[in-house]
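Novice: Sequence and predicted model, in that order:
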Amino acid sequence: MTAGFARSNALQDRLHRLVPGGAHTFAKGSDQYPEGMAPVLVGGSGARVRDVDGNTYVEYGMGMRAVTLGHGYRPVVDAVRAVLDDGLSFSRPTELELAAAEDFLRLVPGADMVKFGKNASDATSAAVRLARAATGRDLVAYCHDHPYFSSQDWFVGSLPIRAGVPETTRGLARSFPYNDLDAVRELLETDRGRVACVILEPATSLCEPEPGYLEGLRALCDEHGTVLVFDETITGFRWSEHGAQGLYGVTPDLSTWGKAMGNGFPISAIAGKRELMELGGLATDRERVFLLSSTHGAETVSLAAFRAVVRAYAETDPIGVMERQGAALAAGVAEVARAEGVEQFLDTAGRPSCLVFRTRDADGNPSQPMRTLFLAETLQRGVLGQSYVISAAHTDDDVARTVDAVRGALPAYRKALETGQPERLFAGRPVAPAHRSLAAPRRL
């Protein structure tokens, strides 16, 4: 059991006074954790992290899916240290930029050119801008089953938390469900000649493409002269080092990358066909596109980290490890849930390398109070994470410790199901959706 959260709570209060929301990412906010149980971390190694109160946890989520090789992964750290003494940012490109681009394009054979940035949100927005410029069209079609594409207005206007986004901007987006070709066909017919791009994640933790779906999207976009964009922010280096496009054998016009590219170091990319990408270059007679232009887009530290990640994927099998350990974790959680008789109300789902856990009430409905109770019980037992997204650093012992924590949490979970009153078993208010329009129900 943990030693408590007194110092974490004190530091979180100070964070709320200085940082809007108390964190720099919605998913890291204290409102995503049980009240009074939001650890403030000081560091980690592999899949273990420690907080300011001296508690140690098996961590899941791993930097919101950005860390696939483990915290402090030595080859990446050594590669970064090797470039530090020579400076980070310069007034001209470095040889490292060329080497990193060559590494990337060897991994993604469907892409001819690549440009690096710092976060995938900028990369997806650059892809939308490029598609609009190439087609002369304004509308963007995005998959509404995929929760997040960008922090820029073209997408934020579709979220519940959209204050400050002009109504005119909101009107330029169209949405469609995943795995429904007819819906995309109807959308493209209804707005014939107006849709610049179709953007989606080629797969998610809970949704694999049905046979022919991605191929059908490719054909529809070709028919309508629409740019097909795959958001590989999560699938890249988690489904495959070649991206989901390599795994499923469908090549988009553009793809965007981030997260695990740098094993936690900040790096992203937009990549694609030369005839599109060169609109942001110098070998074009058309009006140029402001593609990506960033002071820190090609600083040496993150490029060195990326190259070390590429080597790690070539020399070891991180994806295979994530798949095996994720499958073992899912099996262990299922076993203890069955033993406690709650398997219909608590389970894991999704691709083994990107698992989520699902919490339901006695009526079988998704439940934030039940989720809060489960988080509180497992946090107390040394497991940190809003999902079970795993890394190649998770050992057999980490998985066993997690299953033990779930086993220990289940008597309280079963009691909550029997009484219908989970709120009596944890302190404070339940966790709340991250992208809600008001601070309530977790207003300070």
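Specialist: Cool, got the structure.
Novice: From here on, just use CA atoms for contacts and neighbour counts.
Specialist: Will do.
Novice: Please tell me how far the closest residue to residue 67 other than its chain neighbours sits from residue 102.
Specialist: Taking C-alpha to C-alpha, 6 or more residues apart in numbering, and ignoring the residues beside it in sequence, residue 67 has residue 263 as its nearest neighbour in space, at 4.4 Å. Residue 263 sits 19 Å away from residue 102 when distances are taken as C-alpha to C-alpha, to the nearest Å.
Novice: of those two, who's got more company?
Specialist: Between residue 263 and residue 102, counted using other C-alpha atoms under 10 Å, the more crowded position is residue 263 (28 against 14).
Novice: what sits against that one?
Specialist: Applying C-alpha atoms under 8 Å, 6 or more residues apart in numbering, we find residue 263 in contact with 66, 67, 68, 69, 70, 71, 76, 305, 306, 309.
Novice: What's the separation between it and residue 316?
Specialist: 15 Å.
Novice: And residue 403, by the same measure?
Specialist: When distance is defined by C-alpha to C-alpha, residue 403 is 26 Å away from residue 316.
Novice: who's more crowded, these two?
Specialist: For residue 403 and residue 316, the more surrounded residue by other C-alpha under 10 Å is residue 403, and the numbers stand at 24 against 10.
Novice: roughly how far apart are the nearest residue in space to residue 172 that is not next to it in sequence and residue 246?
Specialist: On the basis of C-alpha to C-alpha, 6+ apart, the spatially nearest residue to residue 172 that is not a chain neighbour turns out to be residue 139, at 4.8 Å. As defined by C-alpha to C-alpha, residue 139 lies at a distance of 28 Å from residue 246.
Novice: out of these two, which sits in the busier spot?
Specialist: Taking other C-alpha under 10 Å, residue 139 and residue 246 do not tie; residue 139 has more neighbours (22 against 17).
Novice: List the contacts of that one.
Specialist: Residues counted as contacts of residue 139 (C-alpha under 8 Å, 6+ apart) are 132, 172, 173, 174, 194, 195, 196, 197.
Novice: Okay, one more to line up with it:
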Amino acid sequence: MQQFRRFENSARLKQRSHTLIPGGCHTYAKGDDQYPVLAPGFIERGSGCRVWDVDGNQYIEYGMGNRAVGLGHAYPPVLRAVEKALHDGCNFTRPTRIEVECAETFLDLVPGAEMVKFCKDGSHATSGAVRLARAYTGRDLVACCADHPFFSTDDWFIGTTAMNSGIPGTVRGLTVTFRYNDLSSVKELFARHAGKIAALILEPSRVDEPRDGFLHETQRLCRENGALLILDEMITGFRWHLGGAQGSYGIEPDLSTFGKALANGFSVSALAGRREYMRLGGLEHTDRPRVFLLSTTHGAETHSLAAAIATMRTYQAEPVIEHLYRQGEKLREGIETSARRHGLGNHFKIVGRPCCLAYATLDENGQSSQAFRTLFLQETIRHGVLMPSLVVSYSHDDAAVAQTIDAVDKALEVYARALDGGVERFLVGRPSQLVYRRFNQMVDSQ
């Protein structure tokens, strides 16, 4: 049987990192509490669909920088564009030509959008959209989809989660929620808060596809009630369709936000929408008050915009999205075959679109289980695959997919034994935990 990997260098770095950085890293989803004890703590480098940790262990990676790396790590055309831009400087007192070029390239891909503003992360983009909607409508309330896990680090969203410490109750009261694919919950919101809701924000889809015209019917209700529809395309953009999920579903929202795969891991996000709304953040209108929309010192760094242009042009010129669907479908078929062979059809499930798969780990009672998720991660890591999700990139070739299916098959063999004999017999250390929890738990992380 293959032995567990060694993580001595990661362990030493972990001790230093938690002393210096709250949580030990800068993204909660990358934290130690999200992974098994026997997991790489720090990545040294990446190339294509593979990464190497600080102990020299190699993995096929899925998740790809929390879905931000759509083409592959260190993708050569993107790196060449970045290097060329950096030789001329990265940040100046006035705008640069590349800002206009990047905006034109983006708007050519998202036909329903008429103006765009770039920033560095998704939180700023979605919060900018919320502020714009409140300014345009003169209303305070915003509604977000309760079934979608993350919209922003800002108070208007985090106040809806269990980690709402430090957020005033008055702020928490300004955000209400509705359910995905539940049009009655949207109708009820508008009836209960008549004339008070500025916007509804949701992802176009996540695991479930929109049913019975849900997106279009929600848009109709927004228009009837004077609210804006905001689609958060941080994940779906440049995965579902070249024009985003809105292109796939044939809907033009009032505002939409993009990021993640927009610049193949470089820090670029976008707020886009109809000119009627976006212009309020500009200099030319006189009929309404000015909106301090997005203004970041590093929002238009030339090398990041160069990365975005190179990434978008690769999507235009090459069959990137088709590849994501094809490889994702191969993964789904191979893993589901393995799950059935091990008798796990009701305990391990692949969910989502092939271009953006995830998995569900269920215990002996069919309930969602962090312990079984952690065991599965532990065993796939043991066999050279790092897969907090099943998100493929353009660099995941057939060999990588075949190796992944083999690793998953070995992990599911242990999973099946754990269902019969108890997960605690096979899991080394504590289970991973949910990000949104009110308090930390005292657990042994060694």
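Specialist: Noted; the coordinates are in hand. Bear in mind the structure is a predicted one, so any value in this text is a computation, not a measurement.
Novice: Tell me which residue of structure 2 lines up with the residue nearest to residue 172 of structure 1.
Specialist: When the structures are aligned by TM-score structural alignment, the residue of structure 2 matched to residue 139 of structure 1 is residue 141.
Novice: Count the neighbours of the residue nearest to residue 283 of structure 2 when sequence neighbours are not counted for me.
Specialist: Using C-alpha to C-alpha, 6+ apart and skipping the chain neighbours, the partner closest in space to residue 283 of structure 2 is residue 290 (8.0 Å). By other C-alpha under 10 Å, the residues close to residue 290 of structure 2 number 15.
Novice: Any idea how far apart the tips of stretch 236-245 of structure 1 sit?
Specialist: 9 Å.
Novice: Only the buried residues of that stretch, if you could.
Specialist: Along stretch 236-245 of structure 1, these residues count as buried under the neighbour rule (16 or more other C-alpha atoms under 10 Å): 236, 237, 238, 239, 240, 241, 242, 243, 244, 245.
Novice: what's the answer for stretch 340-354 of structure 1, then?
Specialist: Neighbour counts using 16+ other C-alpha under 10 Å place 342, 345, 346, 347, 348, 350, 351, 352, 353, 354 of stretch 340-354 of structure 1 among the buried residues.
Novice: Residue 296 of structure 1 contacts residue 117, doesn't it?
Specialist: Yes. With contact defined as C-alpha atoms under 8 Å, residue 296 of structure 1 counts as touching residue 117 (7.5 Å).
Novice: quick one: what's aligned to residue 64 of structure 1 in structure 2?
Specialist: That one, residue 64 of structure 1, aligns with residue 66 by TM-score structural alignment.
Novice: picking up where we left off before, just the ones in helices from the contacts of residue 263 of structure 1, please.
Specialist: Secondary structure assignment (DSSP state H) places 76, 305, 306, 309 from those within helices.
Novice: In helices only, show me the buried residues of stretch 236-245 of structure 1.
Specialist: Counting by DSSP H, the members of these that fall within helices are 243, 244, 245.
Novice: The nearest residue to the last one once chain neighbours are set aside: how many residues sit nearby?
Specialist: The spatially closest residue to residue 245 of structure 1, leaving aside those adjacent along the chain, is residue 251, at 5.7 Å (C-alpha to C-alpha, 6+ apart). Burial measure for residue 251 of structure 1: 22 neighbouring residues, criterion other C-alpha under 10 Å.
Novice: How about residue 95 of structure 1?
Specialist: Tallying neighbours of residue 95 of structure 1 according to other C-alpha under 10 Å, which is how burial is gauged here, yields 9.
Novice: Map it across to structure 2 for me.
Specialist: With the correspondence set by TM-score structural alignment, residue 95 of structure 1 lines up against residue 97 in structure 2.
Novice: and that match, how far is that from residue 213 of structure 2?
Specialist: With distances defined as C-alpha to C-alpha, the gap from residue 97 of structure 2 to residue 213 of structure 2 amounts to 41 Å.
Novice: mind listing the helices in the stretch 251-400 of structure 2 by residue range?
Specialist: 275-278, 302-317, 320-341, 370-382, 398-421 (DSSP state H, counting those that start in this stretch).
Novice: Just give me the mean distance for the shortest one relative to structure 1.
Specialist: In the superposition with structure 1, the aligned residues lie an average of 0.9 Å away from helix 275-278 of structure 2, counting by mean C-alpha distance after the TM-score superposition for structure 1.
Novice: Can you find the partner of residue 74 of structure 1 in structure 2?
Specialist: Residue 74 of structure 1 maps onto residue 76 of structure 2 when the alignment is built from TM-score structural alignment.
Novice: do residue 28 of structure 1 as well
Specialist: Aligned counterpart of residue 28 of structure 1 in structure 2: residue 30 (TM-score structural alignment).
Novice: how close does the residue lying closest to residue 15 of structure 1 once chain neighbours are set aside get to residue 411 of structure 1?
Specialist: The shortest distance from residue 15 of structure 1 to any residue that is not its chain neighbour, by C-alpha to C-alpha, 6+ apart, is 4.8 Å, and that residue is residue 22. Here the criterion is C-alpha to C-alpha. By it, residue 22 of structure 1 lies 33 Å from residue 411 of structure 1.
Novice: if you count what's nearby, which of those two comes out ahead?
Specialist: When residue 22 of structure 1 is set against residue 411 and neighbours are counted by other C-alpha under 10 Å, the residue ahead is residue 22, at 19 against 15.
Novice: show me what contacts that one?
Specialist: For residue 22 of structure 1, the contacting residues are 12, 13, 15, 16, 29, 30, by C-alpha under 8 Å, 6+ apart.
Novice: Can you name the helix or strand that the equivalent of the first one over in structure 2 falls in?
Specialist: For residue 12 of structure 1, the aligned position in structure 2 is residue 14, judged by TM-score structural alignment. Assigned by DSSP states H and E, residue 14 of structure 2 belongs to helix 8-20.
Novice: which secondary structure elements does that helix contact?
Specialist: Applying 3 or more C-alpha pairs under 8 Å, 6 or more residues apart in numbering; DSSP states H and E, we find helix 8-20 of structure 2 packed against no helix or strand.
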